[in-house]
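Enquirer: give me coordinates for this.
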Amino acid sequence: MIKNPLDKIKETEDKAKKSLEQAEVGAQEKVGAFQNEVEKEYLIIEKVAQERKEQATAEASKKIEVLNEEKTKEIVEKVAEVEKKSAQNMDACVDYIVGEFIKN
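Expert: Next up is the predicted model:
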């Protein structure tokens, strides 16, 4: 039995429409899966970046602390040196003044 050509065209259109719908669903699933993978990769990158930031911050803080300790030690040494020289100068002044009083 030969089908009506219009029925054949309608049947072909229906098959094409169904095939197109299936292709769209498949494409949407692939896009969704790809978006999920991109999101996972983004979260991994974000986590690694956060860890590196925290590590760099900790290292920088440690270096700053070491530098502060070194500078503090240097300043304390210089203050001690200045105090020692001041004491020596004070002793010299007292000796000079006492010497002048003794002469007179």
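
Enquirer: drop to CA atoms for contacts and neighbour counts, all remaining ones
Expert: Fine.

Enquirer: any buried residues in stretch 80-95, and which?
Expert: Within stretch 80-95, no residue counts as buried by 16 or more other CA atoms under 10 Å.

Enquirer: sorry, slip of the keys, the one I care about is stretch 55-71.
Expert: So, applying 16+ other CA under 10 Å, stretch 55-71 has no buried residues.

Enquirer: one more, please, to line up against the first structure:
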Amino acid sequence: MARLFPARGWVDLGAQVSAGSDFPVGQFGAMRSVWGMTTRQTVIGVKGPEHAISNDEALALHTANAARVTGEEMLLGTLTPGRLADLTVWHRDPAQCPTSCVT
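Expert: Reported below is the predicted structural model:
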């Protein structure tokens, strides 16, 4: 479990990494994904803290990097004039949440 999705190492190596969620199909929406990548918190405690990435890096994996991986970086992924916008407003910063605010 501690080695699952070692984002820090991949980002540091310059790998083309992206992230996403299956919400509402599953229980793990983007807020939980960002929270998990930044805190490495799991239902059984913190696992693999050396693989944690910053909040900004986690958000980039879900936005600009996801668009780049799908070849849509000229259409979406950043808030840029002329590009499609898909906004999410969260009630709290996922990097600062206890488990209860990301469920």
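
Enquirer: TM-score of the superposed pair?
Expert: Once superposed, the chains reach a TM-score of 0.16 (TM-score structural alignment, normalised by the length of structure 2), with 33 aligned residues with a CA RMSD of 5.1 Å.

Enquirer: what's the longest helix seen in structure 2 packed up against?
Expert: Taking DSSP state H as the criterion, structure 2 has its longest helix at helix 30-39. Contact here means 3 or more CA pairs under 8 Å, 6 or more residues apart in numbering; DSSP states H and E; on that basis helix 30-39 of structure 2 packs against helix 55-62.

Enquirer: now the angle from the helix it packs on to helix 30-39?
Expert: Counting by axes from the mean of the first three to the mean of the last three CA atoms, to 10 degrees, helix 55-62 of structure 2 lies at 130 degrees to helix 30-39.

Enquirer: may I see the buried residues of helix 55-62 of structure 2?
Expert: Asn55, Glu57, Ala58, Leu59, Ala60, Leu61, His62.

Enquirer: helices or strands next to that helix in the packing?
Expert: Against helix 55-62 of structure 2 (3+ CA pairs under 8 Å, 6+ apart) you get helix 30-39.

Enquirer: please, which helix or strand holds Glu11 of structure 1?
Expert: Here Glu11 of structure 1 sits within helix 5-103, counting by DSSP states H and E.

Enquirer: same question for Val11 of structure 2.
Expert: Short version, using DSSP H and E: Val11 of structure 2 is in helix 7-12.

Enquirer: go through that helix and flag the buried ones.
Expert: Ala7, Arg8, Val11.

Enquirer: tell me the one of the residues you listed nearest Ala30 of structure 2?
Expert: Nearest to Ala30 of structure 2 out of the buried residues of helix 7-12 of structure 2 is Ala7 (CA to CA; 15.5 Å).

Enquirer: returning to that earlier point: let me have the buried residues of helix 7-12 of structure 2 in JSON lines, extended by distance to Arg68 of structure 2.
Expert: Shown next, in JSON lines, are these (distance: CA to CA, whole Å):
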{"residue": "Ala7", "distance to Arg68 of structure 2": "17"}
{"residue": "Arg8", "distance to Arg68 of structure 2": "19"}
{"residue": "Val11", "distance to Arg68 of structure 2": "14"}
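
Enquirer: and which of these is nearest Thr42 of structure 2?
Expert: Ala7 (15.2 Å).
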